[in-house]
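K.L.:
what follows is a protein structure lacking sequence information:
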């Protein structure tokens, strides 16, 4: 939740380049990269970021260079919330939505808002140089807005977050992903899947540029509720944790305005360097997310190509899910609860846990 995370107000190393223009030139301050004509300095390139195998900051840079094409296909041009771990995975960390005050003159930013109206200048993933500039600051995680900086009024991604409740296994999450895919296919919507780099899965749908974030969230609520109606033993749309049980929660509020989701192809701040990796549906039954790391994902990409390539070629309609939403509202259902940092919304039920409501 963007208004709940701290900002770093001190101006750390901005990554602005000086000195040699030779590609990969080494100097006292590290490695100077020429990234398609933009100079990016990587300081302390040998600093270990992922202690499980000893991979360094420069190894992380090389990873992002290896996956640059699909990475920018999914997050290019979008605002980024940076998760900074300057001493590597397992060390001190913080979320940072504001870029530091001292930055290179080529760095592109955009104004983003939080639910309470606070604004910030956020980094834009304009190109690979912007990503590597953030990596130099110790960014081990990019959380991505669902719109492009040029068109903030249009949300062009539906993101289905399958969140395992306590007692839920990854096999259960895989099963829920298949159920969600089947339902979406009934609605003539094709979803694409990625690991989260942890215990869950994300399904993405690239949308035609016609809807705003409120409409996309309404579609996500309708999808979650329909999945729960059809598969109540496996899937839940219940916002309150006390009502979820040992089921996979379809977190519809990940589509609320101003929310971000961990980016595809991005590396998690885990000691093993796990990646939130797009995969093909036929890989899902046997995939082990723990093995999708900065050491293995580039080779997978080279061998099999981008599993999400078709997603970018055919944006889809949200209208079938909005029709489900209208049906639910017409039958008397209220909106689903919003996160506590958001203003009270029209047709929203009381924002109080059911057990507390009973006591009161």
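P.N.:
Looks like it arrived, so ask away. Here the structure is a predicted model, which means the values were calculated and not measured.

K.L.:
make it CA atoms for all contacts and neighbour counts henceforth
P.N.:
Will do.

K.L.:
give the contact list for residue 262.
P.N.:
Contact analysis of residue 262 by CA atoms under 8 Å, 6 or more residues apart in numbering lists 141, 142, 143, 144, 196, 276.

K.L.:
kindly report the same for residue 25.
P.N.:
Residue 25 makes contact with 31, 32, 33, according to CA under 8 Å, 6+ apart.

K.L.:
secondary structure element holding the second one?
P.N.:
Per DSSP states H and E, residue 32 falls inside strand 30-35.

K.L.:
list the buried residues in stretch 186-198.
P.N.:
189, 190, 191, 192, 193, 194, 195, 196, 197 (16 or more other CA atoms under 10 Å).

K.L.:
residues making contact with that stretch?
P.N.:
Stretch 186-198 is touched from outside by 181, 184, 201-205, 262, 264, 267-268, 274-281, 289-290, 292, 308, 311, 316-317, 320-321, with contacts defined as CA under 8 Å, 6+ apart.

K.L.:
which of the contacts of residue 262 fall within strands?
P.N.:
141, 142, 143, 144 (DSSP state E).

K.L.:
which parts of stretch 63-76 are buried?
P.N.:
Going by neighbour count (16+ other CA under 10 Å), the buried part of stretch 63-76 is 63, 64, 65, 66, 67, 68, 70, 71, 72, 74, 75, 76.

K.L.:
right, I mislabeled it, should have said stretch 33-50
P.N.:
33-35, 38-43, 45, 47-50.

K.L.:
again, but for stretch 49-65
P.N.:
By 16+ other CA under 10 Å, the buried positions in stretch 49-65 come out as 49, 50, 55, 56, 57, 58, 59, 60, 61, 63, 64, 65.

K.L.:
okay if I get the residues you listed as TSV plus secondary structure?
P.N.:
Formatted as TSV, the buried residues of stretch 49-65 follow (DSSP: H, G, I helix; E, B strand; the rest coil):
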residue	secondary structure
49	strand
50	strand
55	strand
56	strand
57	helix
58	helix
59	helix
60	helix
61	helix
63	helix
64	helix
65	helix
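
K.L.:
now, which of those sits nearest residue 134?
P.N.:
Of all the buried residues of stretch 49-65, residue 61 has the smallest distance to residue 134: 10.1 Å, by CA to CA.

K.L.:
tell me the contacts of that closest one?
P.N.:
By CA under 8 Å, 6+ apart, the residues touching residue 61 are 132, 135.

K.L.:
kindly report the same for the one 4 residues further on.
P.N.:
Counting by CA under 8 Å, 6+ apart, residue 65 makes contact with residue 128.

K.L.:
at 10 Å instead, please
P.N.:
Applying CA atoms under 10 Å, 6 or more residues apart in numbering to residue 65 gives the contacts 35, 59, 71, 128, 129, 131, 132, 298.

K.L.:
now for the fourth one, how many residues are close by?
P.N.:
In terms of burial, residue 128 registers 20 neighbours under the definition other CA atoms under 10 Å.

K.L.:
surely it meets residue 64?
P.N.:
Yes. Assessed by CA atoms under 10 Å, residue 128 is found in contact with residue 64 at 7.9 Å.

K.L.:
quick one: common contacting residues for those two?
P.N.:
Common contacts of residue 128 and residue 64 (CA under 10 Å, 6+ apart): 71, 72.

K.L.:
okay, pairing it with this:
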């Protein structure tokens, strides 16, 4: 205890109640506390467990949640671990005489190496206390030491995070975090004050369970949350509570006793909260949770549903209402603390799912927004896993040829119907200590006969067990023969009895989903366009029906998809690069970007591809000007006539005719398309003889020629300020990677207009650019539209453009 020499030398343990023993490390997380010390001067003592002692600082004015506040923290002597929870009166005449209140307690997490931080004078840490949460910095004030050379002056500064900006903790917390006593009550040795809930403790409910599915759910009908890696738990608050129950109804309050006090911050008489207990203080994974259970913490509780509140049953309320009630209930709880609310992933979940999987996470849970809370497994809650993981019953073990290993592998099974079904073996994932533990627990379960039917060729030499132990297993898939492939042992599970372990197979996201072009379209009855009453199913059926016409121009081109996963009123975004979770019907082509990196792009070849994109929330399809077999050679030019808001559509039509005639003068024929918005596209089919630079330069030249000829009508610069009463000839769509709306694509605007090809002789009779409905598009298709054969952008065309510019200059 040489490192505690200063602490011991300063105290007479016959006089002070302070602990003299060293204490024991937690073995899992790093503990932390703050003691409010009313001595000669009131201050707050920060204690951080590190290498067998408590690193200590005296914060003279107490901590602040304001990141702009810098609070002086004087480094003091290291304290023993046993001091962590000390509270009491230090008598007069002793070092530090005065009253010590345990003001906060919990766990802490280094965000940078501690040894380096102490040496350099900057500790970056995260606190997981009852009161102090989030990121903090301890920074040494260089050259500013107190009279004692060993006492260093540091600054304690709050990080700018979700926990920043809370109410001043010094003013807010005046009582002990452990006993509820004031300074005066501690000094007088009054009995601890335990807050008592008065409401009736809610009856435990069986949990709602999620069905394993293949794909992400429709985000308009469902929201997504992270799938957590812990123990499902119901927490009952009320008289005699809190009580913590496992998914199967076991009372595990004692196992999670260090978490229970955190529920004192939840202000209510009674409640039943559904959630998940995970390893806390930055610890990750199911194995970390097992270690935390053995060590008594750290834990965190992530709440995701509220079943009852103050005696009122909420299970018949839609999820959205239950969520609002939960958020209101949990509002007083410190952010980034031991109690949290599961974040909802609004909008498109595909990107989040990809990031979760890349970082080694579990996956996502999809929950129907209007769903009621229903016990048991159903399709209002769905789970989409990055990797397969499930519980299996250990029914036997295979002896090992190595004396160092008590067994070679474990035989596994799960219930299908009324009987146990053999699913194979697991022989990896064990460390020495875990193998010894499993061997000890298997010994009293030995039996002579098997409890499952299994081929003798697979189970020769297996020593059978009564089906009691449950293991958590990671695996690649269940084969057609019903065997686990690439199984890895994770840990034993105590919260789920063997009789409840069942074989779980992925199912289609919704067996009752409407099949359109062979694609299961979820929430097909959800209205996308209110005015025209078009549902998601209507949109999918439209694209299935229009596919033969649409694919003539759209097939095999890289796409940008305008996705509105929550409908017209929700978030919208363009997506060029499809990620994990996209349907197989959307095909992928790798394209090298300007920076040299290859990125995936989607393309379609059939109706299933179009409908698959709709299932992911796509409304608009935007296409490249080249096909995937010759990405360096455009096969179409597009001039987008984009009018100022004040212009009438008649002027846009007139401009389209003028542009058609100007192109014809240059030797190029074109066809027209109503954009479905407010403009017109003029399209020139090309033979694939020139590259993007040539195409772009030519289109810029055409736009400039027209704008210079009639500057009061047109402009060729993308300038909102100069567009007043003019039409912008957008030629920028003719460069590599740029896109234009696909023919027959719906537009994500009220009215559900379609980008509709139109015959030149019919254009004059059209009243607006978004005049075409899906029904009209299906009736007319390409009817009457004379699409010219592909033309060459050769010398005769460029020379004609040069002559036109010369004539314009001569006229000037």
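P.N.:
Great, that's in hand. Quick caveat, the model's predicted, so the values are computed rather than measured.

K.L.:
list the residues that contact residue 119 of the first structure.
P.N.:
Residues near residue 119 of the first structure by CA under 10 Å, 6+ apart: 3, 97, 98, 110, 111, 112, 113.

K.L.:
Throw those residues into TSV and include distance to residue 253 of the first structure, neighbour count and secondary structure, thanks.
P.N.:
TSV is the format used below for the contacts of residue 119 of the first structure (distance: CA to CA, whole Å; neighbours: other CA atoms under 10 Å; DSSP: H, G, I helix; E, B strand; the rest coil):
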residue	distance to residue 253 of the first structure	neighbour count	secondary structure
3	15	17	helix
97	19	26	coil
98	23	22	coil
110	23	19	strand
111	22	16	strand
112	18	22	strand
113	17	17	strand
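
K.L.:
can I get those residues in JSON lines with distance to residue 213 of the first structure?
P.N.:
JSON lines is the format used below for those (distance: CA to CA, whole Å):
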{"residue": "3", "distance to residue 213 of the first structure": "18"}
{"residue": "97", "distance to residue 213 of the first structure": "19"}
{"residue": "98", "distance to residue 213 of the first structure": "22"}
{"residue": "110", "distance to residue 213 of the first structure": "18"}
{"residue": "111", "distance to residue 213 of the first structure": "17"}
{"residue": "112", "distance to residue 213 of the first structure": "14"}
{"residue": "113", "distance to residue 213 of the first structure": "13"}
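
K.L.:
what's the helix or strand that contains residue 391 of the second structure aligned against in the first structure?
P.N.:
Using DSSP H and E, residue 391 of the second structure sits within strand 388-398. Mapped onto the first structure using TM-score structural alignment, strand 388-398 of the second structure spans no residues at all.

K.L.:
quick one: secondary structure of residue 633 of the second structure?
P.N.:
Once three-state DSSP is applied, residue 633 of the second structure turns out coil.

K.L.:
no wait, residue 793 of the second structure
P.N.:
Three-state call for residue 793 of the second structure (three-state DSSP): coil.

K.L.:
contacting residues for it?
P.N.:
So residue 793 of the second structure contacts 667, 668, 686, 687, 688, 689, 690, 694, 695, 698 (CA under 10 Å, 6+ apart).

K.L.:
closest to residue 600 of the second structure among these?
P.N.:
Nearest to residue 600 of the second structure among the contacts of residue 793 of the second structure is residue 688, at 23.4 Å by CA to CA.

K.L.:
the closest one maps to what in the first structure?
P.N.:
When the first structure is aligned by TM-score structural alignment, residue 688 of the second structure is paired with residue 209.

K.L.:
I figured that match hits residue 216, correct?
P.N.:
No. Using CA under 10 Å, residue 209 of the first structure is not in contact with residue 216; the gap is 11.2 Å.

K.L.:
ok, the two, which is more surrounded?
P.N.:
Comparing residue 209 of the first structure with residue 216 by other CA under 10 Å, the one with more neighbours is residue 216, at 26 against 17.

K.L.:
tell me which element that one falls in.
P.N.:
Per DSSP H and E: helix 213-230 holds residue 216 of the first structure.

K.L.:
list the buried ones in that helix?
P.N.:
Applying a neighbour-count criterion of 16+ other CA under 10 Å, one finds 213, 215-228 buried in helix 213-230 of the first structure.

K.L.:
packing partners for that helix?
P.N.:
Counting contacts by 3 or more CA pairs under 10 Å, 6 or more residues apart in numbering; DSSP states H and E, helix 213-230 of the first structure is packed against strand 157-164, helix 170-186, strand 235-236, strand 248-250, helix 319-330.

K.L.:
give me the mean deviation of it from the second structure.
P.N.:
Compared with the second structure after fitting, helix 213-230 of the first structure deviates on average by 1.3 Å (mean CA distance after the TM-score superposition for the first structure).

K.L.:
thinking again about what came up before, helices or strands up against the strand holding residue 32 of the first structure?
P.N.:
The helices and strands touching strand 30-35 of the first structure, judged by 3+ CA pairs under 10 Å, 6+ apart, are strand 25-27, strand 38-42, helix 57-66, helix 128-136.

K.L.:
for it, the distance to its chain's centre please.
P.N.:
Its chain's C-alpha centre and that of strand 30-35 of the first structure lie 27 Å apart, by CA atoms, centre = their mean, to the nearest Å.

K.L.:
translate residue 545 of the second structure into the numbering of the first structure.
P.N.:
Alignment note (TM-score structural alignment): residue 545 of the second structure maps to residue 66 of the first structure.

K.L.:
excluding sequence neighbours, find me the nearest residue to its match.
P.N.:
Among residues not flanking residue 66 of the first structure along the chain, residue 298 sits closest, at 6.0 Å (CA to CA, 6 or more residues apart in numbering).

K.L.:
for the residue mapped onto the one you found from the second structure, give me its contacts.
P.N.:
By TM-score structural alignment, residue 298 of the first structure lines up with residue 778 in the second structure. Residue 778 of the second structure sits next to 542, 543, 545, 546, 547, 549, 744, 772 when contact means CA under 10 Å, 6+ apart.

K.L.:
ditto for residue 171 of the first structure
P.N.:
Counting by CA under 10 Å, 6+ apart, residue 171 of the first structure makes contact with 177, 284, 285, 286.

K.L.:
could you redo the last one with a cut-off of 7 Å?
P.N.:
If you count contacts by CA atoms under 7 Å, 6 or more residues apart in numbering, residue 171 of the first structure has none.

K.L.:
corresponding residue for residue 602 of the second structure in the first structure?
P.N.:
Under the alignment by TM-score structural alignment, residue 602 of the second structure pairs with residue 123 in the first structure.

K.L.:
A helix includes its match, no?
P.N.:
No. Counting by three-state DSSP, residue 123 of the first structure is not part of a helix but strand.
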